[in-house]
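# sequence first, predicted model second:
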Amino acid sequence: MVLQMPRPFKHPKTGVYYFRVRVPADLIGVLGKTEVKVSLGTKDPALAKELFSDKERKVAQEWKTLRSQPEPLTQKQIVALSGKVYRKIIERFDDDPGSPSLWQNIIDLAMRVAKAGNWEQWYGESVDQLLLSEGFKTDAESRDKLIRSAHDALLQAGEQQLKKAQGDYSPDPRANRFPPIQKRQTSAKGISLIDLFDLWERDHLAGNGSPRTPGDFRQKIESFRDYLGHEEVGRITPLNVSEYCDFLRHEKGLSAKTVNGKYLAAIRIVFRVGLAKSRIAVDPTANVKVAVPRAIKERPKGFTDDEAKTILTCAMRDPSTLGGMATLNKLACRWVPWICAYTGARAGEITQLRREDFTEQFGIPFIKITPEAGSVKTGVYRMVPLHPHLIELGLLKVIRERPAGPIFYLPNNRSRKAGHTQAASVRGKVSDWVRETANVKDPRVQPNHAWRHRFKTVARDVDISVHYMAAIQGHEDGTSNFEYGEFGMKALYREILKLPKYDVRV
């Protein structure tokens, strides 16, 4: 496995380097943004790399703090934290405090704020940033106490600066009342499983990895931690890992494929990152294996001709037959199966399409499947020409009638779990529709993904080469040839035209 290391982003126009990383999916709702982007203030690549590393450590610690459980602050911690407020004011204006009237006005304003009880408006955001920067996540009561303590510290600093502004630089006799901040330790006995996860997550997101993956990996790591009853990496042995895999197989009833490809894979990846970064000396997962028996294949993974015809016929029926389903979900059930049938795309790639992703080149209508619209497994955009039958059925007319933005849902900012996007929700609705309304219930075939398998089968029947199949479906063909040149629209359309028309009538 090749680990893509995070690095500064150089602005293409200004040449200034930036710290730029994706926000983990489980923290997007907390932070209210999907990306952290901060100028490093330099065009020097060596300095940018150093500044990037410093910022990276701070951001990783902040994310870890946001995920931690709130803990009450002691009186000593509250006073220590407010001391940072005091020192910041003193140090910033030490050489040139300004006029006495400035500091008198600040003191008077702070007193009025306290009298009016406007604590949150005046201090809330600053105190939250202070807690985050120092690695604390606390409860509401402790936060309120810290706000008032910060107010006292501001008044004390203001009075000292007022003296300086009047020419009196004698030391503040109460300056030493603030004890040093006792930072929280992540693990008194060494690096923890979550520490390794954080290292992996930081690199994963900095390398533009899917924001959904950390949520999935975290669940696997926490499951392992709960099984062990601790998270001290130094105590974990190969036997622990092997017994955990057996526990999942025989006690939890998970398949060998799931244990090996999901749980063990996640644990192994974070340990390998720890090993690569010299945080650990031994990888306890190195020689652990889960034997995956050869799958018994009783039918094709793709839809049969009859199943495909059943689904596509059902999709063309009067939408009123779907009852109380939301209008855009009905639209998805109408068009997503048809688009998947002629493109072999992942259903989620189709449910996240926007009106602007439908365009044309050389007079050829096509869809642009791009990470800008949402999750794309490979992280690489591709252009897929639309089969003439889709045009004949009226797809482009429907698209033109939709407003800019997503075709199959109305965007909102509701907080969601990692991976639970609106596009994923629509994909699930289509999946349910295939089972319940189209009545394709065979559990051995996936209700959406089977279109990708069927596309391959049909493409082979009409002699579309493996290279073009890969380009159309967003696969890599495993050869270095795939990295050279592009697949032009005319060539892709030529191959799409080879696909036979689905003869479906309602």
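Arrived safely.
# all contacts plus neighbour counts: C-alpha atoms, from now on.
Noted.
# which stretches of the stretch 1-150 of the chain form strands?
Under the criterion DSSP state E, counting those that start in this stretch, the stretch 1-150 of the chain contains strands at 9-10, 17-22, 35-39.
# got a list of contacts for the first one?
So the one you mean is strand 9-10. Outside strand 9-10, the residues that touch it by C-alpha atoms under 8 Å, 6 or more residues apart in numbering are V16, Y17, Y18, F19, R20.
# if we can go back for a sec, the strands of the stretch 1-150 of the chain into CSV, with extra columns for mean neighbour count?
Output for the strands of the stretch 1-150 of the chain, formatted as CSV (neighbours: other C-alpha atoms under 10 Å):
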stretch, mean neighbour count
strand 9-10, 20
strand 17-22, 23
strand 35-39, 14
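# so what's N287 up against?
By C-alpha under 8 Å, 6+ apart, the contact set of N287 is P238.
# secondary structure element for it?
Using DSSP states H and E, N287 maps to neither a helix nor a strand.
# before we move on, back to that, out of the strands of the stretch 1-150 of the chain, nearest to V440?
strand 17-22 (38.6 Å; C-alpha to C-alpha).
# centre of the chain to the closest one, how far?
15 Å (C-alpha atoms, centre = their mean, to the nearest Å).
# and the longest helix for this protein?
helix 140-165 (DSSP state H).
# helices and strands around that helix, which ones?
helix 75-92, helix 100-116, helix 125-133 (3 or more C-alpha pairs under 8 Å, 6 or more residues apart in numbering; DSSP states H and E).
# please redo it, this time with the cut-off set to 6 Å
Applying 3 or more C-alpha pairs under 6 Å, 6 or more residues apart in numbering; DSSP states H and E, we find helix 140-165 packed against helix 75-92, helix 100-116.
# second structure follows, compare the two:
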Amino acid sequence: MAGSVRHIIERDGRFRARLIVPVRLRPIIGKRELSEALGGDRRAAERRAHAVIAKFQNELARAERQLELQGGVIPKRRFSEDEIAHAHYGEELAIDDAVRNIPGKRPNLSFTRPAYVAALKRVAAGSTSTEEAEAVIGWAVTKFSERESREIITDTPEWQKTARMLALVQLELIARETERDQGNFNGTPDLPILKKEPAQPAPDPVRLKTLFDGYFRELRAQNRGAEAERRWRPVFEDLRDFLKHDDALRITKQRLQDWKDDLIARYAAKTIRDSYFGAVKAIFAWAADTGRIPSNPTVGLKIKVPKPILAREKGYNDEEAIAVLKAATNYKPKVSDNPATTEQPALTAAKRWTPWLCAYTGARISEMTQLRKEDVKVKDGIHYLRITSDAGSVKTGQYRDVPIHPHLIEQGFLEFVKGSAAGPLFYRPSPRTTSARPWRTVSGRMSDWVRSLKLIDPRVSPNHGWRDRFKTIAIEVGMNPRSADAIQGHAARTAGENYGDVTLKARKVAIDKIPDYAAGMA
């Protein structure tokens, strides 16, 4: 056990929160334990564990409430009529065979059999009272009622139908026993329901939650998928709410089209395609590929997205970039005597440095707001940033090294890093922090701050606009496309581009091609 916090385990230097699911709740939750990675730092793991365990306990509480609504009983499968007939016939023959294998134990029932046969025939014909039917065959009806998700209530049409069918099966059993008493073990039934093979039982449900958790369990093992899991969970909740059930095996292409129609009334086509369809297509394709479901119902699920009409460039133009970078350079927080309204130094540092970092790296803002002191490195005289999911999250899950532009060094970025405490540069971890991803909170505040400056066109994304601008500048200065993609974390565009490495030295050559923004600020 790691530290003094309950429900934390340590394996190979990595920490996980784990809570065992009570046996009675496992059919509802779909797993034996709830588990989530907490990282490799003990103190950070212990801080995060409280929120994670609280989430697990809420999930168990919801399962408890669901169990209460079901009367404390986990639903069992309902059997078809032919399944009941075949099961009873097979089980009773097996019992007869077992008794015959015990010397001296087989009773002589010849003197009672005629009366029993006559009673069974009356039950099968429906010409007897409920009391006699219950006395003659009620034990068999009760046997299957206890196995099912329903109670077959006496003196109802359902009970009568089941009793009549089982009486006919029992007559067949008596015929087989009589044949066996005469040494004939090759008898076959004449009852039509026993002559045909029983219909295959409906497969057990495959829960959407089970697929969702399984998909991301694989990604977490590769240190990937944390951000997608957060974004996709509401998508699957929306699908489940629309369907009014949680069984992936019951989902058809038509029902997904119906869901699409419902989404169109609520969201833009691009949101549906990228967020909603992207999530369900990925997980259902994985489920089909791994044999968890027989086929993928999302094949062919599409939505037409109108091509956006661009009235300007997607990224910052020269004037906007210079204006925002000037604001970052000159930023001073408001002075307040009230500690509650005083801006934290880490956020002030984010406003000072992250716009510049994004401008010279083309990185995502969250990749910069999650930077730690230890992510600023030097090798062979090249100062660089290591962008890694160890610090927070990276969309691709792959780390990458990005050389630091000389102008950032000239401005004193390395001195700022040297004077900072170990750990995150742009937020301070705290036991009171409620956000599981504080670097995202900072990136959101950066977006709000840049918007508040009113220096950029409303159509430009305050954070993502730097990525578009970096690519534009890369084209203008003739940067090697592979180097530009490696710096920004974009995948290779062709199989040939996977050969050879874009070294730190090559990336340094590319970064140095970016013009110094200081020239435009003079």
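It's in. From a predicted model like this one, the values you see are computed outputs, not experimental measurements.
# any idea what the TM-score is?
For this chain pair, the superposition-based TM-score is 0.62 by TM-score structural alignment, normalised by the length of structure 1; 347 aligned residues with a C-alpha RMSD of 3.3 Å.
# mind putting the strands of the stretch 1-150 of structure 1 in JSON lines, distance to K377 of structure 1 included?
Shown next, in JSON lines, are the strands of the stretch 1-150 of structure 1 (distance: least, C-alpha to C-alpha, whole Å):
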{"stretch": "strand 9-10", "distance to K377 of structure 1": "22"}
{"stretch": "strand 17-22", "distance to K377 of structure 1": "16"}
{"stretch": "strand 35-39", "distance to K377 of structure 1": "19"}
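# out of those, which gets nearest to E356 of structure 1?
Among the strands of the stretch 1-150 of structure 1, strand 35-39 sits nearest to E356 of structure 1 (C-alpha to C-alpha), with 22.5 Å.
# what's that closest one in contact with?
For strand 35-39 of structure 1, contacts defined as C-alpha atoms under 6 Å, 6 or more residues apart in numbering pick out Y18, F19, R20, V21, R22, V23.
# in three-state terms, how would the most centrally placed residue in structure 1 be classified?
With distances taken as C-alpha atoms, centre = their mean, the residue of structure 1 nearest its centroid is P211 (1.9 Å). Secondary structure, DSSP: H, G, I helix; E, B strand; the rest coil: P211 of structure 1 is coil.
# so how far is L301 of structure 2 from the equivalent of it over in structure 2?
Matched by TM-score structural alignment, P211 of structure 1 corresponds to A226 in structure 2. Using C-alpha to C-alpha, to the nearest Å, A226 of structure 2 is found at 25 Å from L301 of structure 2.
# would you confirm that K143 of structure 2 belongs to a helix?
Yes: the assignment for K143 of structure 2 by three-state DSSP puts it in a helix.
# ok, which of the helices and strands packed on helix 140-165 of structure 1 comes nearest E298 of structure 1?
Closest among these, once you apply C-alpha to C-alpha, is helix 75-92, at 64.4 Å.
# and the closest one, how far out from the chain middle?
Using C-alpha atoms, centre = their mean, the offset of helix 75-92 of structure 1 from its chain centre is 35 Å.
# what angle separates that helix from helix 140-165?
Per axes from the mean of the first three to the mean of the last three C-alpha atoms, to 10 degrees, the angle that helix 75-92 of structure 1 makes with helix 140-165 is 30 degrees.
# now for helix 75-92 of structure 1, which elements pack on it?
Helix 75-92 of structure 1 packs on helix 140-165, going by 3+ C-alpha pairs under 6 Å, 6+ apart.
# where in structure 2 does the helix it packs on align, residue-wise?
Under TM-score structural alignment, there's no match for helix 140-165 of structure 1.
# next, the buried residues of that helix.
Going by neighbour count (16 or more other C-alpha atoms under 10 Å), the buried part of helix 140-165 of structure 1 is 142-144, 146-165.
# picking up where we left off before, give me the mean distance between the helix or strand just after the longest helix of structure 1 and structure 2.
Per DSSP H and E, the first helix or strand lying C-terminal to helix 140-165 of structure 1 is helix 193-206. After superposition onto structure 2, helix 193-206 of structure 1 sits on average 2.1 Å from its aligned residues (mean C-alpha distance after the TM-score superposition for structure 1).
# moving C-terminal of helix 193-206 of structure 1, what's the next helix or strand?
helix 213-228.
# any idea how far the next helix or strand after that following helix is from the chain center?
Of the helices and strands lying after helix 213-228 of structure 1 in sequence (DSSP H and E), the nearest is helix 238-246. Offset of helix 238-246 of structure 1 from its chain centre (C-alpha atoms, centre = their mean): 29 Å.
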